[in-house]
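> quick one: sequence plus predicted model below, questions after.
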Amino acid sequence: MTARIVLVDDHPVVLAGLQALVLGLPDLELAGLASCAAEALALVRGERPDIVVLDMGLPGMSGLTLAERILEERPATRIVMLTHYEEPSYVQKALRIGIRGYVLKASAGEKVAQAIRSVLSGGVYIDSELEDFRSEWIRKLCPIAGVTTATASDTLTYREMQVLRLAAVGHSNKEIARRTGLGIKSVETYRYRACKKLMLHSRLDIIRYGASHGWILDV
């Protein structure tokens, strides 16, 4: 299945590089290019892309603010943020907003491709150069006392595993139903059964379990 992508950056050279990268990936279709927030919003509204690769340092409106606007209008859109900022506070804010990929502009193009594929598959990608933040983020999500030792592959059916993995990376039951072709009631049932088998009692437990088993971060 081909995913549609919009690229947003106010630097023509960077935008051209991203365009060349995307055109070289056969499973991606370029839906449009934008150099400012207004152009990006118009493209997202008109083209309804699956993913947006977005520069944080846009003129007039920050990439974080633009990401919030996009996700308010189209929550199913996946966003990969390109930035020079390595500070943990920026990464944390991006993740809280709902951005699924955070890549440093100094990184090679291959990392952008990895982030796109990871995010489209339901994962969260944080640049490997931010190792200290990544390690701390996983530690906070997965305190040793809070992670069950049950192994999903030994206890869950295919559908239970599928639903739980999507829930672990933040998808709602409605989104899971859309992605899997299941009905909402079926999603609720599979999620309940998976949680019961693994003794997971809350959404945070699901996230912790997913992070501890490598479902959330792809590097």
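Structure's in. What do you need? If you're wondering where the values come from, they're calculated on a predicted model, not measured in any experiment.

> CA only for contacts and neighbour counts going forward, please
Noted.

> for the chain, which segments count as helices?
12-23, 37-47, 63-73, 88-97, 109-120, 131-141, 152-155, 158-168, 173-180, 184-198, 203-212 (DSSP state H).

> in TSV: the ones you listed, plus mean neighbour count and distance to residue 54.
Listed next are the helices of the chain as TSV, based on neighbours: other CA atoms under 10 Å; distance: least, CA to CA, whole Å:
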stretch	mean neighbour count	distance to residue 54
helix 12-23	15	10
helix 37-47	16	9
helix 63-73	18	7
helix 88-97	15	12
helix 109-120	19	11
helix 131-141	14	21
helix 152-155	12	35
helix 158-168	21	23
helix 173-180	16	23
helix 184-198	17	32
helix 203-212	21	25
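
> structure two is appended below for comparative analysis:
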Amino acid sequence: MSEMIRILLADDHAVVREGLRALLEQQPDMRVVAEASDGPTALRMVVGETPDVIVLDMKMPGATAVETIEAIKQQRPRTQVLVFTSYAEDSQVRDALTAGATGYLLKDALAEDLIRAVREVNAGRAWLHPQAQRQMLEWMRRPPSQVDSLTSRERSVLILLAEGQSNKQIARNLGLTAGTVKGYVSQVLDKLGVADRTQAALLAHKEGIAPE
């Protein structure tokens, strides 16, 4: 039998983790060693349980998935991250891979695809869902945009700003302080090269990263 792959499941839905555990532990070379419902817990588990692969959702409470991936790779570079989520927006795929994820799989994938993806990323080989591949190709073909210079957190702030939310509302939605949000807004305006929130919002709508 192949060497055992130690897996950490990071998803805020217990029923998803339960289903993943049941599926993965049917494989003779896989064992789920820990579960986490948010980014900070996942990071602690990485340090304590030293998993080989983390199956990570992009939408969890606390730190953003991109921040969690970056922290995981800093703490344990040899641990591979397989994003397993419901969305494949080009910015999400790009940010996850840039942060250090080795694979990106959507939750509509077949069970056999998930199992193969875990084995592939454990071996250090990239694995992308077909939709994620298309998004990356489309992004690579697009002309460079000012928005591409934003971090994942700055992009989240811009989207909420474009929805007309105040700094206090953005802070509440992202779990940050109003002062921290004010700093992010300043960074966003500077990177986009715009003078105020209105111009930033117009640019966000033009680039298609904010809802109409």
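Perfect, I can see it now. All of these numbers come straight from a predicted model, not from anything done at the bench.

> and the TM-score between these chains?
Here the TM-score for the pair of chains, by TM-score structural alignment, normalised by the length of structure 2, is 0.61; 140 aligned residues with a CA RMSD of 2.1 Å.

> residue 29 of structure 1 is nearest to which of the helices of structure 1?
helix 12-23 (7.5 Å; CA to CA).

> tell me the gap between the helix ranked longest in structure 2 and the middle of its chain.
Looking across structure 2 with DSSP H, the single longest helix is helix 178-192. A distance of 21 Å separates the centroid of the chain from that of helix 178-192 of structure 2, by CA atoms, centre = their mean, to the nearest Å.

> buried ones in whatever helix or strand comes next after it, by neighbour count?
The element immediately downstream of helix 178-192 of structure 2 (helix or strand, assigned by DSSP states H and E) is helix 197-207. For helix 197-207 of structure 2, burial by neighbour count (16 or more other CA atoms under 10 Å) applies to 197, 200, 201, 203, 204, 205.

> picking up where we left off before, so the longest helix of structure 2 matches what in structure 1?
On structure 1, no counterpart of helix 178-192 of structure 2 exists by TM-score structural alignment.

> list the buried residues in that helix.
Per 16+ other CA under 10 Å, helix 178-192 of structure 2 contains these buried residues: 178, 181, 182, 184, 185, 188, 189, 192.

> settle this for me: the fifth one is touching residue 157, isn't it.
Read that as residue 185 of structure 2. Yes. If you go by CA atoms under 8 Å, residue 185 of structure 2 and residue 157 touch, sitting 7.0 Å apart.

> elements contacting the longest helix of structure 2?
Counting contacts by 3 or more CA pairs under 8 Å, 6 or more residues apart in numbering; DSSP states H and E, helix 178-192 of structure 2 is packed against helix 152-162, helix 167-174, helix 197-207.

> distance of whatever residue of structure 2 lines up with residue 113 of structure 1 relative to residue 127 of structure 2?
Under the alignment (TM-score structural alignment), residue 113 of structure 1 pairs with residue 115 in structure 2. Distance check for residue 115 of structure 2 against residue 127 of structure 2: by CA to CA, to the nearest Å, it reads 11 Å.

> please apply the same query to residue 102 of structure 2.
Separation of residue 102 of structure 2 from residue 127 of structure 2 (CA to CA) stands at 7 Å.

> need the overlap of contacts for these two.
Counting by CA atoms under 8 Å, 6 or more residues apart in numbering, the shared contacts of residue 102 of structure 2 and residue 127 are residue 121.

> still on that earlier bit, right, and the helices of structure 1 - which one's nearest residue 4 of structure 1?
Comparing those by CA to CA, helix 37-47 comes nearest, at 8.4 Å.

> any idea how far the closest one is from the chain center?
20 Å.

> which part of structure 2 matches that helix?
The alignment places helix 37-47 of structure 1 over residues 39-49 of structure 2 (TM-score structural alignment).

> my guess is residue 5 of structure 2 contacts residue 30. True?
Yes. Using CA under 8 Å, residue 5 of structure 2 is in contact with residue 30, at 4.7 Å.

> residues touching the aligned residue in structure 2 for residue 98 of structure 1, list them.
Using TM-score structural alignment, the equivalent of residue 98 of structure 1 in structure 2 is residue 100. Residues counted as contacts of residue 100 of structure 2 (CA under 8 Å, 6+ apart) are 69, 70, 73, 81.

> what number of residues lie near residue 127 of structure 2?
Residue 127 of structure 2 has 23 neighbours, counted by other CA atoms under 10 Å.

> looking at structure 1, name the residue matched to it.
Matched to structure 1 by TM-score structural alignment, residue 127 of structure 2 sits across from residue 125.

> not counting its neighbours along the chain, what's nearest its match?
residue 101 (4.6 Å; CA to CA, 6 or more residues apart in numbering).

> state the distance from that neighbour to residue 46 of structure 1.
Distance from residue 101 of structure 1 to residue 46 of structure 1, by CA to CA: 23 Å.

> that older thread, of the contacts of residue 100 of structure 2, closest to residue 131 of structure 2?
residue 81 (18.3 Å).

> which residue in structure 1 aligns with the closest one?
When structure 1 is aligned by TM-score structural alignment, residue 81 of structure 2 is paired with residue 79.

> so that match sits right up against residue 67, yeah?
Yes. The criterion here is CA under 8 Å, and residue 79 of structure 1 meets it with residue 67 at 7.3 Å.

> just want the most central residue of structure 1.
residue 100 (2.5 Å; CA atoms, centre = their mean).

> so the longest helix of structure 2 versus helix 197-207, what angle?
Helix 178-192 of structure 2 runs at 60 degrees relative to helix 197-207, counting by axes from the mean of the first three to the mean of the last three CA atoms, to 10 degrees.

> now which residue in structure 1 aligns to residue 24 of structure 2?
By TM-score structural alignment, residue 24 of structure 2 lines up with residue 22.

> swap that for residue 14 of structure 2, sorry
Per TM-score structural alignment, residue 14 of structure 2 is aligned with residue 12.
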